[in-house]
Structure formats: C-alpha cells, structure tokens
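*Asks:* below: sequence and its predicted model.
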Amino acid sequence: MATPVGYELFESVEVEISRAVATVRLLTTERVAVLSAQGSQAELHFDLGRALARLREDDAVRVVVITGIDDGAPWILPAPPYAEGNRLDPEPVDFPDWLWKGFQGVRLTQQTLAEMEKPVIARVNGDCIGFGQSIMFGCDLIAAREDAMVADVHMDLQKIFGFDTVPGDGGGALVPLHMFPAKAMEYLLLAKPYTAAELAKMGAINYAVPAAELDQVVDDMVRQLLSKSAYALALTKRVVKRRVAEQLNLSLDAASAYEWVNFLHYRGSNGKPNLNL
C-alpha cells in the first residue's frame, strides 16, 4: 500500500492508513543505517514525533498502532557517532546538531502520545530497548510477544558509549507510572531487563502472548475501539492522560537536559568521562 500523502517525508518510520487505523512502523537500525549511507538525515525521535503530530490532526484516523517494521527485529536506535570511536569534535557545536534534533524529537513524541485524542496501541513485535521501551510506555494500550525483552539501558551504556547517562527519552517519567517504585528504581538504576511476560504479570503492560497470537490480540483491541464513540474515546483518553501529561511536564525537560549534559560532558573530556560528576 502506498504511503498516504503527507507522510512520505518521515524517512525512519513508515505510515499506512487503512479503514481508520494508522499503523506506524519503526525502521530497524539496519534500515536506518542504509538510509544514512545514502545521505539521509533520518532521525527516529524526530520523525516519529512529527508523524504522530500529523496523525493527531488526520480526521481519517481513529486508532494508531505503533510497531516494528520487521517481526522479531528489536526496537532500538543506532549508537551515536562516538560509539565506534569517531567522537565528534567538541568545537564548534552546530545548531541544530544531532543532539538537539533528537531531544526535540523525544519531547514531541512523548507529549503528542500524551495529548493526542486518539487511542494508541503498542504492538511490541521484537525486543524493546532504550527509546523503544519509552515509546511503548507512552502508548495507551500495550500488547507484546511474550518473549520480547524490554529494557531501559541508559544506566548500562559503559560498554557502548563509555559512560552511563540519565534516561532523558521519557523513560524516567513514564516507568514510575507503570511499576511500583522499588521495581521502577531497579529497572532504571540497574538497567534490569524484563520479558514482556514478566511485565504483564506485574501489571506493567496489558498483554504478553505468543508471537503467533499478537495480531489477533491487537486486532481485537482495534475492533473494540472502533465500535465506540470517537468523541467518548477522545475525551476519556484526555481525562486519563492528564496524570501522564503532568508527569511529563514535571520531569521530561529536566531529564532530557541532564542526559544532554552527560553527552556534552563526554564530548568535552576527550572521551574520558569523569565518573565522579
């Protein structure tokens, strides 16, 4: 199916609209790497936020489903340029550099997920890591294959970046709304991974099912949503999401700023982070 008019410029996500349901597919790191090699400036944080903002205004859409483009492939972003030793020159800092665009995209994505009046379902069809799990926790309903691994890895990035960092992509605000405080702290501070089955057992997500049953579960939720009043759904979501929007307002800007500070500190230390900071 052809990409709907108005969505074709979002390079790192694919949008398909059929019978009032928009399916947003997140590209894999491999596909984003191919685009980058071709000179693309594709940036998932930013593209997803803009696509969701566009869908919020699209009267042809009543329900949004976010999923990975390939079943079984992880929801995870490529590492930044200095993950492979190609550390960016600290001076000059261009505006907007990739950090600015990424964090702007994070805020747009999370705030739109909280504010858009249409129900959003996370169809987790692969491991959900980093920003992927923050997207998942920002959705209204979450169905996942039971063997999918879910983790916020900001505090386990020594082996990739050379330093750990603050979860500034929304996880720090959203995870405490889905887990008991002690579990949320363990998950974030120790970067403890969980399977989707474990998250469903603790009540942090709606469903964890065998991969072969995932489509049926999501389709059932979509069918039920489409059978209800669009206005009643929209206003009910707004009421329920006030708490989420308030939590994002309290902490998302600060968390993004703190993570940005961690990155800039690393850039200015010749790749040798000061772990005492």
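*Replies:* Structure's in. What do you need? Numbers count the residues shown, from 1 in each chain.

*Asks:* drop to CA atoms for contacts and neighbour counts, all remaining ones
*Replies:* Fine.

*Asks:* contact partners of the strand or helix carrying residue 46?
*Replies:* Element membership of residue 46 [criterion: DSSP states H and E] is helix 44-57. Contact with helix 44-57 is made by 7, 10-13, 15, 22, 26, 61, 77, 101-110, 112-113, 116-118, as judged by C-alpha atoms under 8 Å, 6 or more residues apart in numbering.

*Asks:* sitting in strands, which of these do you find?
*Replies:* 13, 15, 22, 26 (DSSP state E).

*Asks:* related to what we said a few turns ago, among the contacts of helix 44-57, which ones are buried?
*Replies:* Neighbour-count burial (16 or more other C-alpha atoms under 10 Å) applied to the contacts of helix 44-57 gives 7, 10-13, 15, 22, 26, 61, 77, 101-110, 112-113, 116-118.

*Asks:* you'd agree residue 184 is up against residue 173?
*Replies:* No. Residue 184 lies out of contact with residue 173 (C-alpha atoms under 8 Å); the separation is 10.4 Å.

*Asks:* ok, these two, which is more surrounded?
*Replies:* Set residue 184 next to residue 173 and count neighbours by other C-alpha atoms under 10 Å: residue 173 wins out with 24 against 20.

*Asks:* what about versus this one:
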Amino acid sequence: MSTPEVRTEAIGSTLLITIDRPNARNAIDAATAAGIAEALDRLETDPALRAGVLTGADGTFSAGMDLKAALRGESPSIEGRGFGGLTEAETTKPLVAAVEGWAMGGGFELALGCDLIVAAEDAKFGLPEVKRGLIAAGGGVIRLPKRIPHHLAMEFLLTGEPVSGARAGELGLVNRVVESGEATAVALQLAELITANAPLALAAVKKIVRAAEGISEPEAFSLQRKEMSQLMQSKDVREGMTAFAERRDPKWEGK
C-alpha cells in the first residue's frame, strides 16, 4: 500500500518505491520513514516480489533528514531499522537505488543501504552533516570507508562537499552511470536481471556478505557451509540444475 509520502508500484516481480515529497526535496521526516519501512515490509512479505528499486520523485533522490521536522521533535529513524526505515534494516531481497539529482546526507546513506546504485551523471552525492555540527550517523561514517579508499571517504566525511554521479562512478561508488532521467529505467533493468535468479540464493548471498563483514574468514566459511547445506536441500537447486540440463529457463518457487 502506498502512502502520501511514499508510492509503491509492482513492475513485474520488482517493487518500485518512490519517495514522494518533492516540495521538500524528498527529505525524510517521520511519516516518510514509516512509509519506506512499510514498502520494505511489502517487498519482504510478498512472494511475487523479488527485488526493489528505491528512487525519489521529480528528479531528486533525497535531500536527507528533514531539518524542519527534526526541529519539531520528529525522528527520521525507526528503531531497529535505522534512518528512513532502511539503513539498519536486514532485508533479504535485493534493493537497487536509482539516484537522480541530490542524494545528500541521509539521502546518500539510503543509497548506501541498498545493494546496488544507479546514478545519473549529473546526480550529486554528499555527506554535509559536519557543516551542521553533526556526523553522517545513518551509515555514512560506517559504510563509506568500506566502499572506497580511506582517504577518499574521509574527504566526503570531513569536507561535506558533494561529488557528481560521474565522479561517483569513477570512485566505484555506483554500478551504472547513466544520462539524466534514465536512472530508474536502468535500475529496473538491473532488478529484472536479478529477479531471474533463484530467490533463496539471492537471500543467502545477502546474508553471507552482511555477516562476513564482522567475523573472521574461517567463521565466514563456516556460516557459508551452513547456508550451502540448506540451499542444496531446496527445490530451487534441483530446478536450476534440471533447467540447465534441459536447456530451459528455471521456474523458481523460493522453496
């Protein structure tokens, strides 16, 4: 179900999630965070949906935290889910960010919370929190140094200056750099490629990648063996092998 702040639309097996507060540059207030969380719940619980695309209305991804709402005492975070109901959420289904225009502060952090990012070449990514006496606490300080070299991440975090989508591509921050206005279409194409694959395998990839960040390599391999053991017992593995042998597309059940 869509809300006034967040629209959802099922396109094939992908859920398109659109932050829809263009008059506020799609900044995140409490209602918007709740709307994103509700959309992610729909994605997680609907077996017909296998991936999500997150974007913003009217050519802007998100300006981040709604400072006016914050001054009124509203929180843009949800307990257990983080900023925007997303940055700390442990989703099992792949999520692609489609970034047009500004992805500033929490907006950038929402994109970092997704599995893939498609950016318009003239998009703007930045973490300006230090200019307001804050830090990028929605994942920027934690995640960005893991995605790009240390000194480049520190430039984002310490100067607060933005970079273009084209520069983000050069830094390896995004998967695709596209012409202005094409980010959502390309993100949906990427999602379609993803959803052609086995749902249980996609969830296992996300689980192992997430867990491996905080544990030793032997522990990660141990976790991976458990996941592989479960996958090998699934109907989808047999279907994948049978479909390959029969030279046809597999019909996944997620079982």
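*Replies:* Alright, I've got the coordinates. Fair warning: this is a prediction, and the values are worked out from it, not measured in the lab.

*Asks:* ok so, going back, farthest pair in the ones in strands among the contacts of helix 44-57 of structure 1?
*Replies:* Farthest-apart pair in those is 22 and 26; separation 12.9 Å (C-alpha to C-alpha).

*Asks:* roughly how far does the aligned partner of residue 45 of structure 1 in structure 2 sit from residue 113 of structure 2?
*Replies:* Mapped onto structure 2 by TM-score structural alignment, residue 45 of structure 1 lines up with residue 33. Look at residue 33 of structure 2 and residue 113 of structure 2: by C-alpha to C-alpha, to the nearest Å, they are 14 Å apart.

*Asks:* mutual contacts of those two, please.
*Replies:* Joint contacts of residue 33 of structure 2 and residue 113 (C-alpha under 8 Å, 6+ apart) are residue 86.

*Asks:* quick revisit: narrow the contacts of helix 44-57 of structure 1 to those in helices?
*Replies:* 101, 102, 103, 104, 105, 106, 107, 108, 109, 110, 112, 113 (DSSP state H).

*Asks:* let me know the closest of those to residue 219 of structure 1.
*Replies:* Looking across these and measuring by C-alpha to C-alpha, the closest to residue 219 of structure 1 is residue 113, at 20.2 Å.

*Asks:* so how far is residue 185 of structure 1 from the closest one?
*Replies:* Separation of residue 113 of structure 1 from residue 185 of structure 1 (C-alpha to C-alpha): 24 Å.

*Asks:* same question, residue 172 of structure 1
*Replies:* 10 Å.

*Asks:* excluding sequence neighbours, find me the nearest residue to residue 164 of structure 2.
*Replies:* residue 124 (4.6 Å; C-alpha to C-alpha, 6 or more residues apart in numbering).

*Asks:* now for that neighbour: what does it line up with in structure 1?
*Replies:* Match for residue 124 of structure 2 (TM-score structural alignment): residue 149.

*Asks:* surely its match and residue 196 touch.
*Replies:* Yes. At 6.3 Å, residue 149 of structure 1 counts as touching residue 196 under the criterion of C-alpha under 8 Å.

*Asks:* who has more neighbours, these two?
*Replies:* Remark: of residue 149 of structure 1 and residue 196, residue 196 carries more neighbours, 28 against 21, as counted by other C-alpha under 10 Å.

*Asks:* aligned to that one, what sits in structure 2?
*Replies:* Match for residue 196 of structure 1 (TM-score structural alignment): residue 165.

*Asks:* contact partners for its match?
*Replies:* 119, 120, 121, 122, 123, 124, 125, 177.

*Asks:* mind checking how far residue 230 of structure 1 is from residue 145 of structure 1?
*Replies:* 28 Å.

*Asks:* more neighbours, these two?
*Replies:* residue 145 (25 against 16).

*Asks:* let me see the ranges of the helices in the stretch 101-250 of structure 1.
*Replies:* Under the criterion DSSP state H, counting those that start in this stretch, the stretch 101-250 of structure 1 contains helices at 131-138, 171-178, 181-189, 196-201, 214-226, 230-267.
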